[in-house]
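Asker: predicted structure and sequence below. I'll ask about it afterward.
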Amino acid sequence: MLSPTLQEGLQRYSIGEKLRALRLRKKVGLVDLGRHTGLSPALLSKIERGKLFPTLPTLLRIALVFSVGLEFFFTDERRRRVVAIVRRGERQRFPEKPNTDDVGFHFECLDFHAVERKLNAYYAEFQPLAPAKVRPHQHVGVEFIYVIHGKLGLRIGDEENVMEKEDSIYFDSNLPHGYWRIGNSRCAALVVTVP
């Protein structure tokens, strides 16, 4: 149980209101957000309504889904930075899905510190994975991929594509899609999504 002083202090940040506004602006439902964070829609709803204050690890999981930094929830909108540099050593590496051993790719957010951005940019490294094991996903918007190294398999709907170094592709990310590395060589790509 929080003391009234702590309760009042946390309410001033309006974390729940900021989360709800961000989620609605990005057109993400509570169920989808829950699927991406591993948190229940009921818990997320309580956070949005100010009935529960998230722990920092929980808030970070949410922030990563929306590609914002923790500061998004703690700074005044008028004081947010318009220019943001993410140094190589500042990037954090995450698996495609939390809490699983069978990972098809890892990603690093390249625009982590920027807020109110119009796109999301990632550096992705792909693991060798049988095409049958690829877990398709989909999200609102479009996606652009530029292969930096190696050979990448990409399934969009029922269509399979093979991309090699310096190939690029643009597609509707509302379609189910998934990726896998082909061969033993390192495979990395720049992935940009626009909601």
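Answerer: Yes, it's here.
Asker: switch to C-alpha atoms for all contacts and neighbour counts from now on
Answerer: Will do.
Asker: how many neighbours does the closest residue to Val134 other than its chain neighbours have?
Answerer: Ranked by Cα to Cα, 6 or more residues apart in numbering and with sequence neighbours excluded, the top spatial neighbour of Val134 is Gly178, at 6.0 Å. Other residues near Gly178 number 20, with proximity taken as other Cα atoms under 10 Å.
Asker: take a look at this one as well, against the first:
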Amino acid sequence: MSSAPEEQVPPPPTPLGRPRIAPVQGAPPAPGEGDRVRGVGRIVHDLRRDQMTLAELSTRAGVSMGLLSRLENGSGNPSFRVLSRIAHALGVHVSTLFAEARPPTTRLVRAEERLRVVLPDGRTEYEVIVPDLSGRLCAHLWRFPRGYSGEGAAQSREGVQFIYVLRGRLELHIDHEVHALDTGDAVTFDALRRHWIRNSSARSAAEALVVTSPPFLPGGAAADR
């Protein structure tokens, strides 16, 4: 006799005063075994294409063309012994196949996969448009509602910040400087200087691309997906 399915308990509400991270679908999985296999496969493919055909490598290594094809396409799970034979046929030490095996350096973020964060006012939000915060920089797409002012949350942090106004008009305050930024304007500055933004546009909202290096997540939110 089967037991009744457990009732799903809803997650606790977001505490007041903290940014809310909107759920996203289809976020890329964390690097793991699949990435390592793909890394080895790319190295085998790059070494082979300059020397021989897939059929020639199959003959020299004594490995089926099907296995080689799957490996070069990032799938399969060849044994160390098989990889050693492949490396020998390619004229390299087997360690060469692993030394450079690392997650892909090109990572695509689809529009529907972006991490979206809504600030406590419920109107101001931004999206993180890089895969994660482990790289050298982070890019945020900000949407500032009409009348927005960040004066009460002025920031100062190590690094460099770049702002490009996509739509509307923004007023950037850096220490005692005030810079009026229109659509298409861009500015780069030392983020250690105290800075904040005001939406001075007559539009209902303004949008800006903000790139920071090293990366961080504004508003104290965690970078969880």
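Answerer: On my side now, so go ahead. This structure is a prediction, so every number in the text was calculated from the model and none was measured.
Asker: show the contacting residues for the residue nearest to Val134 of the first structure.
Answerer: Contacts of Gly178 of the first structure were listed using Cα atoms under 8 Å, 6 or more residues apart in numbering, and they are 134-137, 154-156.
Asker: any of these buried? List them.
Answerer: Listed as buried from the contacts of Gly178 of the first structure are 134-135, 154-156; burial here means 16 or more other Cα atoms under 10 Å.
Asker: distance to His36 of the first structure and secondary structure added to those residues, as CSV?
Answerer: Putting these into CSV (distance: Cα to Cα, whole Å; DSSP: H, G, I helix; E, B strand; the rest coil) gives the following:
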residue, distance to His36 of the first structure, secondary structure
Val134, 17, coil
Arg135, 13, coil
Leu154, 21, strand
Arg155, 20, strand
Ile156, 20, strand
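Asker: with distance to Val31 of the first structure added, can I get these in TSV?
Answerer: As requested, these are exported to TSV (distance: Cα to Cα, whole Å):
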residue	distance to Val31 of the first structure
Val134	22
Arg135	18
Leu154	26
Arg155	24
Ile156	23
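Asker: out of these, which is nearest to Phe73 of the first structure?
Answerer: Arg135 (31.1 Å; Cα to Cα).
Asker: helix, strand, or coil at the residue mapped onto the residue nearest to Val134 of the first structure from the second structure?
Answerer: Matched across to the second structure, Gly178 of the first structure falls on Trp196, judged by TM-score structural alignment. Following DSSP: H, G, I helix; E, B strand; the rest coil, Trp196 of the second structure is assigned to strand.
Asker: for Pro31 of the second structure, same thing?
Answerer: Per three-state DSSP, the secondary structure class of Pro31 of the second structure is coil.
Asker: spatially nearest residue to it (excluding sequence neighbours)?
Answerer: Closest to Pro31 of the second structure by Cα to Cα, 6+ apart is Pro103, at 6.3 Å.
Asker: distance check, the one you found against Ala30 of the second structure.
Answerer: 10 Å (Cα to Cα, to the nearest Å).
Asker: comparing the two, which shows the higher neighbour count?
Answerer: Using other Cα under 10 Å as the criterion, Pro103 of the second structure and Ala30 rank with Pro103 on top: 17 against 10.
Asker: and that one, what does it touch?
Answerer: Taking Cα under 8 Å, 6+ apart, one finds 31, 35-36, 38-39 in contact with Pro103 of the second structure.
Asker: swap in 10 Å and give it another go.
Answerer: 30-39 (Cα atoms under 10 Å, 6 or more residues apart in numbering).
Asker: quick one: the strands in the first structure, in order.
Answerer: According to DSSP state E, the first structure carries its strands in the segments 93-95, 105-109, 120-126, 142-149, 151-156, 159-164, 168-172, 177-182, 188-194.
Asker: can I get those in TSV including distance to Gly16 of the first structure?
Answerer: Output for the strands of the first structure, formatted as TSV (distance: least, Cα to Cα, whole Å):
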stretch	distance to Gly16 of the first structure
strand 93-95	25
strand 105-109	23
strand 120-126	22
strand 142-149	28
strand 151-156	35
strand 159-164	40
strand 168-172	31
strand 177-182	31
strand 188-194	24
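Asker: just name the most buried of those strands.
Answerer: Among these, strand 177-182 has the highest mean neighbour count (mean count of other Cα atoms under 10 Å), at a mean of 23.
Asker: quick one: it to strand 120-126, angle?
Answerer: 40 degrees (axes from the mean of the first three to the mean of the last three Cα atoms, to 10 degrees).
Asker: so how much does strand 177-182 of the first structure differ from the second structure once superposed?
Answerer: Its matched residues in the second structure lie on average 1.3 Å from strand 177-182 of the first structure after superposition (mean Cα distance after the TM-score superposition for the first structure).
Asker: any idea which residue is closest to the centre of the first structure?
Answerer: For the first structure, the residue nearest the mean C-alpha position is Val65 (3.4 Å; Cα atoms, centre = their mean).
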